[in-house]
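K.L.:
give me a 3D structure for the following:
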Amino acid sequence: MNEPHSSLQPATLITHAGRPKGCKVTVNPVVARTSTVVFDSMATLREAVAGRARHETGLVYGRKGSPTGESLEAVICALEGGHRSRLFSSGLAAITCAILSVVRSGDHVLVVDSCYEPVRKFCVQYLQQMGVDCSFFQPDLSDLKAKIRPNTRLIWTESPGSILFEMCDLPALVALAKAHDNVVVAVDNTWGSGLMYCPLRLGADISVIAATKYLVGHSDVMLGAVTTHQDRWTALADMGDLLGHCVSPDDAYLALRGVRTLSVRMRQQQDTALQVAQWLQKQALISTVFYPALPDDPGHAIWKRDFSGANGLLSCEFRTDVSAQAVDAFVETLQLFGIGHSWGGYESLALPVSPAAVRSLSHWQGRGNVVRLHVGLEDPADLIHDLQTALARLGEGLAG
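P.N.:
Okay, here's the model as predicted:
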């Protein structure tokens, strides 16, 4: 589904890719709602079924996809620079199907220690039950080479990582993987969203995005997408069909509407997040701010080399004398930051998180409590004033 847009910049791609062609067409694709597709003859039905068996586009049955979904897949594929993209009902559905399309009983999977928590649970609780051995490696790759086994089939990474946003040197990881036969590299690209980061162009085989986040951008759709190179496409598409994954054309339409403004939203959220992060670094109650776009962040050099920008997601570590209860009170004092899971929408969010609970290799003993902030499209001065008010109240509580 890769369209002839390779020379265009990302902001232009998301404006033009996946749009209807012709003399008299609507600007946006229609919402094609259907379960049943009827054909003029048995010959045309058989032709469509044969095409679908070859994973070509085209209507066969509602579960097999819609023109609306195919338009969105075209946009994502153009951004990611892959062979084809496939939609899923959530980011986690996309992740698990991508993994299952690669591994079989007897295989070994290596997963970055900074991965999204449900990935850890899926690997430990499900994959090991089906005979797939799983182990974890440090985000800085210091132990990766020693942990690759003869039966290692998949290396799963996320850059930057969840919660603390550790950067992974993907080209170095790919080099280690490709020194061994038959090792597939898959990347969770939700943070970069295809706009800021393109793992497939850096050597990865599979890129997964929780489109629920920045691609949709309005906190109203659950959606995932997987993009692959040609040699991984058939296995992914077959697994998606076997597991019955499908996406509503209404959800695909909403995501299409969201993705058209992806570049302007992320640019604004990066600018505001950087202002917030720099302000937080100066606050006495904050010991560390985790945000790769900060010049003194440990992963800044990799981020600057491999990424074209950042987003609105950052975390801050409080001083060790600030208790978990005090951090909860801080979050509850905020007026412009909602309390909730997810991120990537237009609104700001705050959530206490626990690095120690979702790491098996990285130690957090003796460190402070952490709050993850998602910076939305509000004015930075208002967000900073809100944070300042909450920090002042927190400081008064500690002094009292």
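K.L.:
only C-alpha atoms for contact and neighbour calcs from this point on.
P.N.:
OK.
K.L.:
where exactly do the helices run in this protein?
P.N.:
10-16, 42-53, 67-80, 91-100, 117-121, 144-147, 170-178, 230-242, 249-259, 262-281, 300-306, 324-333, 380-399 (DSSP state H).
K.L.:
between the ones you listed, which gets nearest to Ala210?
P.N.:
helix 91-100 (3.9 Å; C-alpha to C-alpha).
K.L.:
buried sites along the closest one?
P.N.:
Buried residues in helix 91-100, defined by neighbour count with 16 or more other C-alpha atoms under 10 Å: 91-95, 97-99.
K.L.:
show me what it is packed against.
P.N.:
helix 117-121, strand 206-209, strand 224-228, helix 230-242 (3 or more C-alpha pairs under 8 Å, 6 or more residues apart in numbering; DSSP states H and E).
K.L.:
repeat the analysis, applying 6 Å as the threshold.
P.N.:
In terms of contacts (3 or more C-alpha pairs under 6 Å, 6 or more residues apart in numbering; DSSP states H and E), helix 91-100 is packed against strand 224-228.
K.L.:
now the second one, please; I'll put the structures next to each other:
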Amino acid sequence: MSKRGKSTEQIHHAYQPPAGWDAVPVPTYKASTVLFPDTAALHRPRSGDAFAYRYGLQGTPSSLTLAARMATLEQARHCVLVPSGLAAVTLTSLALLKPGDEVLLPDNVYGQNRHVTVRLLARLGIHHRFYDPLDAAAFSALMTEKTRLVWLEAAGSITMEFPDVLGLLHACKARGVTTAMDNTWGAGMAFNAFELAPGLGVDLSMQALTKFASGGADVLMGAVCTQDAGLHRRLDEMIEFLGYGVGANDVELVLRGLPSLPLRYRAQEASTLTLARWMQQQPAVARVLHPALPGSPGHAYWEAVSEAGSGCLFSAVFKPAYSAAEVDAFVDALQCFGIGYSWAGPMSLAVPYDLTHSRSLPLPWTPEEGGTLVRFAIGLEDVEDLRADLAQALARLG
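P.N.:
Below is the predicted model of the structure:
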């Protein structure tokens, strides 16, 4: 063969590494183009659930490894990966709903799930209603023959109510309605979403891998797991329609984070409980919201299903004597807490919320009982440093 140009030599280099190499990290495969051994393989159709590498968007050995490990974590059979937690929410709703269908969501649902439902799904002719996650009887009465999907969230976003998940699932099962849970808070650690009680579990479990699975506050990714092959096919088909894919470097980072997830989850949970209990004793605080605390909304429902965990979040409702501006000043005074969204990374975070326009049903407290809410996400700092930081910021409230 005649001498080839330098570019040609680099692209078609003959070197192949010797067999026998192995290492702890999963190799990171980066590809858009996937090469076929011959034209017969190129023309061979993809049949049923048989996977064949065809294009990088549809999966690489790295992404399939992560999907398999996420399925194991969630005690599921199938898993798909998408670019973010919000993408996982949108994928699930679009894959399972059509014009004329109805979806029910808890009133404390993740804000972006509410936004997608109210703005996008409604535009597509898909109806919705919000329900009280603590009232299974009222929820059951809401369902109609058009109800096709019910979203569950354990615990609820920001206000941390733990739903009557067993009662809600009994009602859905009696009517044959598909259930999807936002399981980001539980992360496959707090409970088995597919068997919350004998013979009773959700149909799909989604997570924002941005949170606990990554643990580094540096990745955006989502996953949807299921035990049902038919539901998995519908998700997979919708992924192809939407062109969802995940980047190889992001896959690498989540794979790196998964082995330490149980250690981080337990460490952050322990610190969270310590600080939540301490905040209950502070004069400026009206109430602390955390499913593992007696008196927090849904505590008994959490006890009924919890196996091992309660996450890294709690919310503190300040007494109404303190204005929103004063609570903002408290947050600004914190030194070990960053101000920013997301959670489950190494740094603790604090965010004040105005829930006035984000709920359809009344909040669990009246204006006379509580004022501004601050959600705390506890990271991996020393818990005594965090407590001291909270104390100095609270002292400024007077």
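K.L.:
now the helices of structure 1 as CSV including distance to Cys23 of structure 1?
P.N.:
Below are those laid out as CSV (distance: least, C-alpha to C-alpha, whole Å):
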stretch, distance to Cys23 of structure 1
helix 10-16, 16
helix 42-53, 26
helix 67-80, 18
helix 91-100, 36
helix 117-121, 46
helix 144-147, 54
helix 170-178, 44
helix 230-242, 32
helix 249-259, 21
helix 262-281, 27
helix 300-306, 40
helix 324-333, 53
helix 380-399, 44
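K.L.:
for Gly131 of structure 1, find the nearest of the ones you listed.
P.N.:
Here helix 91-100 is closest among the helices of structure 1 (C-alpha to C-alpha), at 12.3 Å.
K.L.:
so which residues make contact with that closest one?
P.N.:
With C-alpha atoms under 6 Å, 6 or more residues apart in numbering as the test, helix 91-100 of structure 1 has contacts from 88, 210, 223-225.
K.L.:
if we use 7 Å, what do you get?
P.N.:
88, 208-212, 223-226, 236, 239-240 (C-alpha atoms under 7 Å, 6 or more residues apart in numbering).
K.L.:
ok, now stretch 222-235 of structure 1?
P.N.:
Under C-alpha under 7 Å, 6+ apart, the answer for stretch 222-235 of structure 1 is 77, 80, 82-91, 93-94, 101, 205-212.
K.L.:
please redo it, this time with the cut-off set to 8 Å
P.N.:
Contacts to stretch 222-235 of structure 1, defined as C-alpha atoms under 8 Å, 6 or more residues apart in numbering, come from residues 55, 73, 76-77, 80, 82-95, 98, 101-102, 200, 205-212, 247, 251.
K.L.:
setting aside sequence neighbours, what's the nearest residue to the corresponding residue of structure 1 for Glu161 of structure 2?
P.N.:
Taking TM-score structural alignment, the alignment pairs Glu161 of structure 2 with Glu166 from structure 1. Counting by C-alpha to C-alpha, 6 or more residues apart in numbering, the nearest residue to Glu166 of structure 1 once its immediate chain neighbours are dropped is Pro160, at 5.1 Å.
K.L.:
gap between that neighbour and Met130 of structure 1?
P.N.:
Using C-alpha to C-alpha, to the nearest Å, Pro160 of structure 1 is found at 29 Å from Met130 of structure 1.
K.L.:
show me which of those two is the more surrounded one.
P.N.:
Pro160 (25 against 12; other C-alpha atoms under 10 Å).
K.L.:
Met167 is in contact with the more buried one, correct?
P.N.:
Yes: if you go by C-alpha atoms under 8 Å, Pro160 of structure 1 and Met167 touch, sitting 4.5 Å apart.
K.L.:
which residues do those two both contact?
P.N.:
Pro292.
K.L.:
out of the helices of structure 1, flag the one nearest Ser342 of structure 1.
P.N.:
helix 91-100 (11.0 Å).
K.L.:
in structure 2, what stretch matches the closest one?
P.N.:
If you align by TM-score structural alignment, helix 91-100 of structure 1 falls on residues 85-94 of structure 2.
K.L.:
next one: the matching stretch to chain centre, how far?
P.N.:
How far stretch 85-94 of structure 2 lies from its chain's middle: 11 Å, per C-alpha atoms, centre = their mean, to the nearest Å.
K.L.:
same question, stretch 103-117 of structure 1
P.N.:
Per C-alpha atoms, centre = their mean, the centroid offset for stretch 103-117 of structure 1 relative to its chain is 17 Å.
K.L.:
what of stretch 182-192 of structure 2?
P.N.:
8 Å.
K.L.:
equivalent range in structure 1 for it?
P.N.:
Counting by TM-score structural alignment, stretch 182-192 of structure 2 corresponds to residues 188-198.
K.L.:
what residue in structure 2 is paired with Ala273 of structure 1?
P.N.:
With TM-score structural alignment as the criterion, Ala273 of structure 1 matches Thr272.
K.L.:
kindly report the same for Val132 of structure 1.
P.N.:
Checking TM-score structural alignment: Val132 of structure 1 goes with Ile126.
K.L.:
would you tell me which one of the helices of structure 1 is buried the most?
P.N.:
Greatest average neighbour count among the helices of structure 1 goes to helix 67-80 (a mean of 25), per mean count of other C-alpha atoms under 10 Å.
K.L.:
so that one aligns onto which residues of structure 2?
P.N.:
Going by TM-score structural alignment, helix 67-80 of structure 1 sits over residues 61-74 in structure 2.
K.L.:
thought the match of Glu161 of structure 2 was touching Gln138?
P.N.:
No: using C-alpha under 8 Å, Glu166 of structure 1 is not in contact with Gln138; the gap is 9.7 Å.
K.L.:
who has more neighbours, those two?
P.N.:
Neighbour tally, Glu166 of structure 1 and Gln138, criterion other C-alpha under 10 Å: the higher count belongs to Glu166, 25 against 18.
K.L.:
for that one, give its distance to Ala74 of structure 1.
P.N.:
For Glu166 of structure 1 relative to Ala74 of structure 1 (C-alpha to C-alpha), the value is 30 Å.
K.L.:
what sits up against stretch 254-272 of structure 2?
P.N.:
25-26, 66, 189, 209, 212-216, 219, 309-314, 344, 377-380, 383.
K.L.:
wait, stretch 391-398 of structure 2
P.N.:
284, 326-327, 330-331, 333-334.
K.L.:
what about 10 Å?
P.N.:
278-279, 282-285, 322, 326-327, 329-335, 385, 388 (C-alpha atoms under 10 Å, 6 or more residues apart in numbering).
K.L.:
distance-wise, check the aligned residue in structure 1 for Val202 of structure 2 relative to Asn151 of structure 1.
P.N.:
When structure 1 is aligned by TM-score structural alignment, Val202 of structure 2 is paired with Ala204. Separation of Ala204 of structure 1 from Asn151 of structure 1 (C-alpha to C-alpha): 19 Å.
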